[in-house]
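Trainee: coords please:
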Amino acid sequence: MSHTYDFVVAANRLPVDRVTGEDGNEEWRRSPGGLVTAMDAVMRGRDGAWVGWAGDPGEAPAPFDDAGMHLHPVPLSEQEIADYYEGHSNDTLWPVYHDVIITPTFKRSWRGAYRAVNKRFAQACADVAAEGATVWVHDYQLQLVPEMLRELRPDLRIGWFNHIPFPAVELFAQLPGREEILEGLLGADFLGFQRTEDAGNFLRAVRQYLDLDVTGDVVDLGDRAVRATAVPISIDTEGLRAVLDTDEVQARAREIREQLGNPDKILLGVDRLDYTKGIRHRLKAFGELLADGQLDPTKHKLIQVATPSRERVKAYMDLRDQVELTVGRINGDFSRIGATALTYMHQSFDRAEMAAMFAAADVMLVTPLRDGMNLVAKEYVTCCPADGALVLSEFTGAATELGEAYMCNPHDLTGLKQVIMKAITAPSDDREQRMSALRSTVSTATVQEWAKHYLAALQAAPARPEDEVGSTDA
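Mentor: Below is the predicted model:
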């Protein structure tokens, strides 16, 4: 029998991407995503396995080891990528879970593909997990895995964590197969959410659609119990500080300011190109502030990084067109020769370049319409100048923890403009005081602490209703 593992992570993607080097040889490189960065710190030093899709359609590569982690690829066909991932995960679930900012699409064939792929993931986890192992399942793409895995391996301790919001019952109600999702999740021993409101939304849905008893944050299934509560994710603060403190990154931060003509203030936005991130609202606010004369295009520069995302989904193609049209309009109206008002980059950057941008930026604009957490806000706080300013949407999970930020409602364009101006014009000591408090929060609530809290809560989660519940402070 092949080697099995006491700790298994299951996520839609493996933590590596296959890339072809200049010499033509293929190699695996660590992915830039937030989940990978977070879990990398957790997996380090463990004899663990990671189950996920390798990123290419067709047969999966053979399992392999990378940086002390066993990687177990799960295959997806071209059709499954279209139906399970681009379809049900990102054109059905994602819009519903993000307040129906765009209208979701419901297709029975997509649901069938979602079920089939979840079953394959559950089987892969069952194959690599040792007797009594802990399996940690991640995110909205794998909501049926906990129950499927429990049927295959009742000996396992199963946890699930949702990186995105969980919708209010009124929105969740729209989902065909909503009961199937709730039952799938209740296969876990412990369910972690970004915010208390998300856990509450899940528990209300369970009460309403499965007619189960819920006491506090515990669901009574009769033969066992499941706990659902908030365990907000964070970042590897120490690792990021180490990147920031290198001479190269510090020099690059100075160079960025020089390249922009040493403006009075650099504003920065860093997002996946996603309609939940509020990029269009933010650009409109910036354009209006230039038009109002409150901002001067020679003194105030905006850098907007929009990382490519789900480029084959129509809503994302449309968004890219709209954003690029807005960028062109703003630069056409307000740029001077040799001095662009708005620098827009539709590409990914490595950790060092991002750290340099954070260090160079005076004001960070994190203004999603809805976000599970938003780790960029925490990364900026870790890297920015002592008098840096964070403008933060109240609809992010981060807003719960980062209360000293300049809070905004991104739907209210007039209010958003006022908050941006407040962050730009606030006295230096006000900005420093706020940032000092934010740094204190982010430096103590690290991703390592998050994982420790989550895994402690998973191990302590009630197995039967008669167990004492609610005693673990997660």
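Trainee: From here on, just use CA atoms for contacts and neighbour counts.
Mentor: Fine.
Trainee: ok, the closest residue in space to Thr20 that isn't next to it in sequence - how many residues close by?
Mentor: Distances taken as CA to CA, 6 or more residues apart in numbering put Glu26 closest to Thr20, at 4.3 Å, once the chain neighbours are dropped. The number of residues packed near Glu26 is 11, by other CA atoms under 10 Å.
Trainee: again, but for Lys277
Mentor: Neighbours around Lys277, by other CA under 10 Å: 24.
Trainee: what sits against it?
Mentor: With contact set as CA atoms under 8 Å, 6 or more residues apart in numbering, Lys277 has these partners: 271, 367-371.
Trainee: Would you mind measuring the gap between the ends of stretch 62-75?
Mentor: 10 Å (CA to CA, to the nearest Å).
Trainee: How about stretch 287-297?
Mentor: Start-to-end, stretch 287-297 (CA to CA) is 10 Å.
Trainee: this one next, for a side-by-side:
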Amino acid sequence: NEPPYDAEVVLSKEDKEAIRRALRPLHAEPIFLEDEVRAKHEVYVNECLFPRFNNVLETGSRSAAFGDLILDLDPYVAAFRRANQLIADAIVKGLGDHSGIDLLWLHDYQLSLVASYVRAQCDQSESVPSMVLSLHACFPTSEVFRSLENRDELLRGMLSADIVNFHTFNHARHFMQSCRRVLGLRFRSRQGGHMSVDVLGRHVTTCINHMGPALDELQAAMRSERSAAVAERLRRAYAGRAVIIGFDECQRLSGVMLKMLAFEHLLKTSRRYRNRVVLVQRCFLRDGRRKDTCTSSKELRAIAARINTAFGFHVDYAEANTWDLAYRVGAFHAADMLLHTPSREGVNLMPLDFVFCRAQWSLEARSAGGGSGVARSAGSVSGSGRDDSVGGDVSPRASPTPDAVNPGLS
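Mentor: Sure, this is the predicted structure:
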């Protein structure tokens, strides 16, 4: 059985016009792609760019994780260009309709070509705004990036921005090395510590800026009745057990399968943890990569069933299109540890959210005279990719202590 996706929404002309009217007061303009363009664009982004940007190369005629190998990329690359061109056209039109706009902020590799199209159109009027491209995904090594058929076009499109922003230095380093090895461009250190790539007399700056948790939203969720109810339900269901929580994308690179295999290895090799620990795993279903998601969902449900059949109920596994913030915060409150084991990943604030919530509760418990048990029970573990290694990381933390009692929600 396939996971429970939401039904696909088909928009009529009236729906599209209603969306335009609703967004107009916000000075926002929706862009609706033709069905064929949208379908091919999604295939190219999800089946070609996504694995490459996560440093994955496919070598067989089929890939279990990413779907069928695409032999003729031209129609899909054309759809990718078309989507970026439509977005650029809308931006240029907006620049003409609203004077005083001097900054464009573009997000992620799906919009890699937009800056080049905007610059080409605006160069004619000599009114090119400053453009920033922020990449929230990984950026691959030059060896992997150069396997892309339109690698030159992608790099030149990204370099049409004035600033290219990354979340980690490694991703920025991979980008600059790709510029040098693929395009033959030089990069150098600039005043202030930034690196830049020299592009036909322009200095394209590369920055490393980290995201942090949305503290106001987390604090509001911590005070909500829903988070309190979720925490209470989980604590009652698994009283006397150490609770390991996980929130991950239901896809191969999230490493959820490695996590569950590690948990199975722990139960096989350490009998003392049986009936004393439970893995509460929640997976997000994303619509863009259905083949990967369906394959991963089937495998994860099979592993969960195998563990529960062999050792009794030890894995609470569930999937949904979304797990809202209040639910996640409530689960954090009931958990003794967050276990996060991605094989490849871009931005994920889940571990930071967990640490912030547990630190807040720990401070409140201390100020109320609750002792230091919560601080000891709150842990966040990232795995090495080996099930025995992850199991070893889990086991010292998997035994609840008498003083490891969670404080009440405030």
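Trainee: Please pull up the equivalent of the residue nearest to Thr20 of structure 1 in structure 2.
Mentor: Alignment note: Glu26 of structure 1 maps to a gap in structure 2; criterion TM-score structural alignment.
Trainee: cool, Leu342 of structure 1 as well?
Mentor: Aligned partner of Leu342 of structure 1 by TM-score structural alignment: Val315.
Trainee: Run a quick neighbour tally on the residue nearest to that match when sequence neighbours are not counted.
Mentor: Nearest non-adjacent residue to Val315 of structure 2, counting by CA to CA, 6+ apart: Leu279, 4.8 Å away. Leu279 of structure 2 has 23 neighbours, counted by other CA under 10 Å.
Trainee: Tell me, of the contacts of Lys277 of structure 1, which are also contacts in structure 2.
Mentor: With both residues aligned by TM-score structural alignment, their matches' CA atoms under 8 Å, the contacts of the contacts of Lys277 of structure 1 that structure 2 also has are 271, 367-371.
Trainee: Which of the residues you listed has the largest number of neighbours?
Mentor: Using other CA under 10 Å as the neighbour test, the kept ones among the contacts of Lys277 of structure 1 are led by Thr367, with 30 neighbours.
Trainee: what do we get in structure 2 for it?
Mentor: In structure 2, Thr367 of structure 1 lands on Thr341 (TM-score structural alignment).
Trainee: Take the kept ones among the contacts of Lys277 of structure 1 and keep only those in strands.
Mentor: Judged by DSSP state E, those include Asp271 as members of strands.
Trainee: export the kept ones among the contacts of Lys277 of structure 1 to a markdown table and tack on distance to Glu311 of structure 1?
Mentor: Formatted as a markdown table, these follow (distance: CA to CA, whole Å):
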| residue | distance to Glu311 of structure 1 |
| --- | --- |
| Asp271 | 15 |
| Thr367 | 22 |
| Pro368 | 19 |
| Leu369 | 20 |
| Arg370 | 20 |
| Asp371 | 20 |
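Trainee: what's the single longest helix in structure 2?
Mentor: With secondary structure taken from DSSP state H, structure 2 has its longest helix at helix 74-97.
Trainee: returning to what we had before: isn't the match of Thr367 of structure 1 up against Ser384?
Mentor: Yes. Taking CA atoms under 8 Å as the definition, Thr341 of structure 2 is a contact partner of Ser384 at 7.3 Å.
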